[in-house]
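In: Pasted the sequence and its predicted model underneath.
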Amino acid sequence: MTSAEAVIDVRDAMNAGFDGFALNTHSINPSDTWNINALNYLFAAASGTDFKLLISFDMSWGLDVTKLAAFLAPYASQGAYYKTNGQTFVSTFTGGTISNPQWNSGFIQPMTSTYGIKPFFVPDFDDFSGYPDGVFGSYPILNGVFSWKSAWPAPGNTPTNVSGQVDSAALQQARAAGKLYVMPMSPLQFKYRGSGQDWYRVGEVNLSGRMSQALQLQPYFVEVITWNDSGESHYVGDFWQEQIAGSNIGDYATGYNHKGWLQVITPFIKAYKAGTTSISQIVPPSTKPVGAFWYRPLLTTASCHSSIGNYQSARDAVNFAVILPSTGYTINLYSNSQLIGSFLGQKCLNYNNVLGLAIGGGQMIQVVDGCNHIVASATGTKSVLAQSANATCN
């Protein structure tokens, strides 16, 4: 990325109510200047603000545990690095197959003895056998755990909503051990890269469902997956073309703006920080409704779908999440300019999955008041196709 793009990312995330970024780092090689530059740009952009950054080592790339401390130390000393209880917050993606002694001698101890930095270690150990059961007993070094996979429904062939079972278990075990839990929240997951990297994880009402679960469970942290991972399509902010150069990610991500989701994420953040325990207490930032709606641009009957893992769980639907300031509103959904659903709104976060997605344009949402005046609306930017117009099954 560029330094200007880093400034935009930090600014936009702060404006949306985020406290910081977890920076997924899959390279610790100093010769990978694209990675070093991106980190430096982001730390510079966050410097002097309340926005914080932390390193999350991507262990799925086979990083050497014994080299993590040396890489982390220069960033941990910067003012923008996130600390809790005076300790340097560090996370991972996977690493639960590496033993506690290996993590302790290779990373935790050198951080303290060599660099004088006490890490606050909260990794994603989804790959630990039986996770989350037994993870704190097997890893005394942990200060907490983060889950990644629980952000979406488990892979499968039927439409299903996301479960909070893993999160509830991890949270209970963390609290019993005097540790903390970082709960993930995400809109969807879609990838179309070939070579076994074509899959879909349900995105109909996933984001709203996770909001409800997070407010009920009250974890100490919530991590939104993700700000800019266009490769898996769950970005809620911008992604930059430099980040996907040389890949086919742009074939299914470029031109698809996901920042509408921030319209509902920002009020959620405010409610979560206030200790709210139900989506019935999420309110818009003003007296006007806010929200988003979304849909896939291909019907489930498209012939290319059979190449995508979990394609059977998709539905031909238009989905919405709308936060209303009061009762007295009706939410109308259209596809191909035909009304497919009408819902009396409640004062809070309203969301639903409305069957009836049809070929053509005219995907639209309208919020009308008691006098049938349109007070908020949005029109989809993509027509719905029966078959893909190119080689990408989006």
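Out: Alright, I've got the coordinates.
In: only C-alpha atoms for contact and neighbour calcs from this point on.
Out: Will do.
In: mind listing the helices for the stretch 251-394 of the chain?
Out: For the stretch 251-394 of the chain, the helices defined by DSSP state H, counting those that start in this stretch cover 262-273.
In: can you tell me which residues contact residue 200?
Out: Applying Cα atoms under 8 Å, 6 or more residues apart in numbering, one finds that residue 200 lies in contact with 188-191, 308-311.
In: 7 Å instead, please
Out: Residue 200 makes contact with 189-191, 308-311, according to Cα atoms under 7 Å, 6 or more residues apart in numbering.
In: Okay, one more to line up with it:
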Amino acid sequence: MGMSSAAMKAFAIVLIVTCVFLCPARAADPRLVFAHYMLFANDNIDVLKQEIRIAQSKGIDAFALNSNVWRQNLVDNMYQAAREVGSSFKIFFSADIHKDANGNLTPDQLVTMLTRYETHPNQMKYRGKPLFTSWLGNDDSWWAEYGYSSALSGWNDVFQRAGGRGKFFFVPFFPTDGSYWGVRGTAEKFTDVVDGMFAWDTSAWPYISPDFQNPSGSKDQNYLTACNDIGKVYMASPSPWFFKNILGTCCSDACKAKDLNSCNCQVKGNYQGPGLWIKKWEQLIQLSPPLVEIVTWNDWVESSYVAPPLSTASADVAGFTHRAFLELGQYYISWYKSGSPPAITRDSLFMFYYTHSKNVILPADGCQVLYSDQLTDKLYVTSMLTGPATVELRSGSSSATFNAPAGVSTWALDFEDGQQVAVLRRGGSVISTLTGSKPIGSSVNYNFNVYSTCTTCI
């Protein structure tokens, strides 16, 4: 005899209550931090191993290999380097879906990206599936060149050919306006293929806005809420800096007219000193998105990097180390992962500045950099202290002294030409002195790439 409806309801309630107390709960996903790795330099495995060891020592879990052409030998070397390091460090792909002078990826090569390393011991997996992401790939016209009716049908076919959609965890950067409905609409359009959304521009910097000084977490919140509401994950993207000046293209009419879409040598999202880096990390720590990808590890051309200049491709920026961003980032990566600020066990100073005034006129360079008027000529120093102390900043002939509390604080001084110095004192004694190796002064070309150094940089 079947149960009555009342009995069935009672039985269901018992099952639910029992499961609440006895059914194993799914463990919370670990907070993971990746670094966007531009795959273009033919570095040997020893260099790659050095980079992996440094990244892992700062709390970075994996490199996302980005390329818009298939460079199998470079990819093989990276996976081999990760294997030889013999650690838990992982690798995955960020397929760059655009065409330039180097060429472009094809759907067949995307299938190869998905399948060639899926069982490699250093392949990054998320929720048990090989992680895969992309930079763009939402444009129907790109896929139309290969006979697909839409980007959605193209991705569906690529995943099916790679063994089935359910085998992989796909978190692409498909541009949105950063609004809740903009994010949700894009995610729902591609819901059959995406497992999450990666925000590159709206999270790292508003790179189609001249408002470089005010990084906001509102769009990160929109992404996180929209993704949560439809069962997707959100990957955010802190960035230390972004500056590009490609000589020979800077004096175009588009640049003179401040045409953002056509000028190829503009400042894009160029924030002051450590401000974006620190503020964005603090915003992301508060929001606690499941995934974070630093953009980037090594984009030397666009001055967006945290890597030490070990690569053969870093020669042009070797003197402009961003190591202070990486060292300072370790503190925030640990905080993001654990949910609590780590204990500060030693005093540290971190220095940041660009090496000529925004007002300098360089006739040989053709035209001033787009939106450089938004910059501020300052020496910035961040203090990370075990206890209260004083921080003195010296720029050329100017100086200022600040009473610094325990914890992390940032101090600024209008800069002058000459040497840049920071002095940390406690109880009348000098604890440390930090001197920038690059003086501020004249320049041949416009260069707002930041120089950084720190007392703990090695």
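Out: Everything's here; your move. Everything quoted here is computed from the prediction, not taken from an experiment.
In: on that earlier part again, in TSV: the contacts of residue 200 of structure 1, plus neighbour count and distance to residue 61 of structure 1.
Out: Output for those, formatted as TSV (neighbours: other Cα atoms under 10 Å; distance: Cα to Cα, whole Å):
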residue	neighbour count	distance to residue 61 of structure 1
189	21	20
190	22	20
191	23	18
308	19	24
309	20	22
310	20	25
311	23	27
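In: could you measure the counterpart of residue 227 of structure 1 in structure 2 against residue 171 of structure 2, distance?
Out: For residue 227 of structure 1, the equivalent position in structure 2 is taken to be residue 297, counting by TM-score structural alignment. From residue 297 of structure 2 over to residue 171 of structure 2 the distance is 19 Å, taken as Cα to Cα, to the nearest Å.
In: mind checking which helix or strand the aligned partner of residue 169 of structure 1 in structure 2 is in?
Out: Matched by TM-score structural alignment, residue 169 of structure 1 corresponds to residue 222 in structure 2. Here residue 222 of structure 2, judged by DSSP states H and E, is contained in helix 218-229.
In: Point out the other helices and strands that that helix packs with.
Out: Of the remaining helices and strands, those touching helix 218-229 of structure 2 by 3 or more Cα pairs under 7 Å, 6 or more residues apart in numbering; DSSP states H and E are helix 180-189, helix 201-204, strand 233-236.
In: rerun at 8 Å
Out: Helix 218-229 of structure 2 is packed against helix 180-189, strand 196-198, helix 201-204, strand 233-236, with contacts defined by 3 or more Cα pairs under 8 Å, 6 or more residues apart in numbering; DSSP states H and E.
In: and the match of residue 227 of structure 1, what does it touch?
Out: In this structure, residue 297 of structure 2 makes contact with 35-38, 304-307, judged by Cα under 8 Å, 6+ apart.
In: In strands, which of those fall?
Out: Counting by DSSP state E, the contacts of residue 297 of structure 2 place 35-38, 304-305 in strands.
In: most surrounded residue in the residues you listed?
Out: Scoring those on neighbours with other Cα atoms under 10 Å, the highest-scoring entry is residue 305 at 28 neighbours.
In: Isn't that one up against residue 295?
Out: Yes. Judged on Cα atoms under 8 Å, residue 305 of structure 2 makes contact with residue 295 at a distance of 7.2 Å.
In: Name all residues that sit in contact with those two at the same time.
Out: Overlap between the neighbourhoods of residue 305 of structure 2 and residue 295 consists of residue 240, taking contacts as Cα under 8 Å, 6+ apart.
In: quick revisit: which of the contacts of residue 297 of structure 2 are conserved in structure 1?
Out: Retained in structure 1 by both residues aligned by TM-score structural alignment, their matches' Cα atoms under 8 Å are the following of the contacts of residue 297 of structure 2: 304-307.
In: wait, which of the residues you listed is closest to residue 355 of structure 2?
Out: Checking those against residue 355 of structure 2 by Cα to Cα gives residue 304 as the nearest, at 16.4 Å.
In: which ones are touching that closest one?
Out: Applying Cα under 8 Å, 6+ apart as the definition, the contact partners of residue 304 of structure 2 turn out to be 239-243, 295-298.
In: change it to 7 Å
Out: With contact set as Cα under 7 Å, 6+ apart, residue 304 of structure 2 has these partners: 240-242, 295-296, 298.
In: One more: residue 243 of structure 1?
Out: Residue 243 of structure 1 sits next to residue 1 when contact means Cα under 7 Å, 6+ apart.
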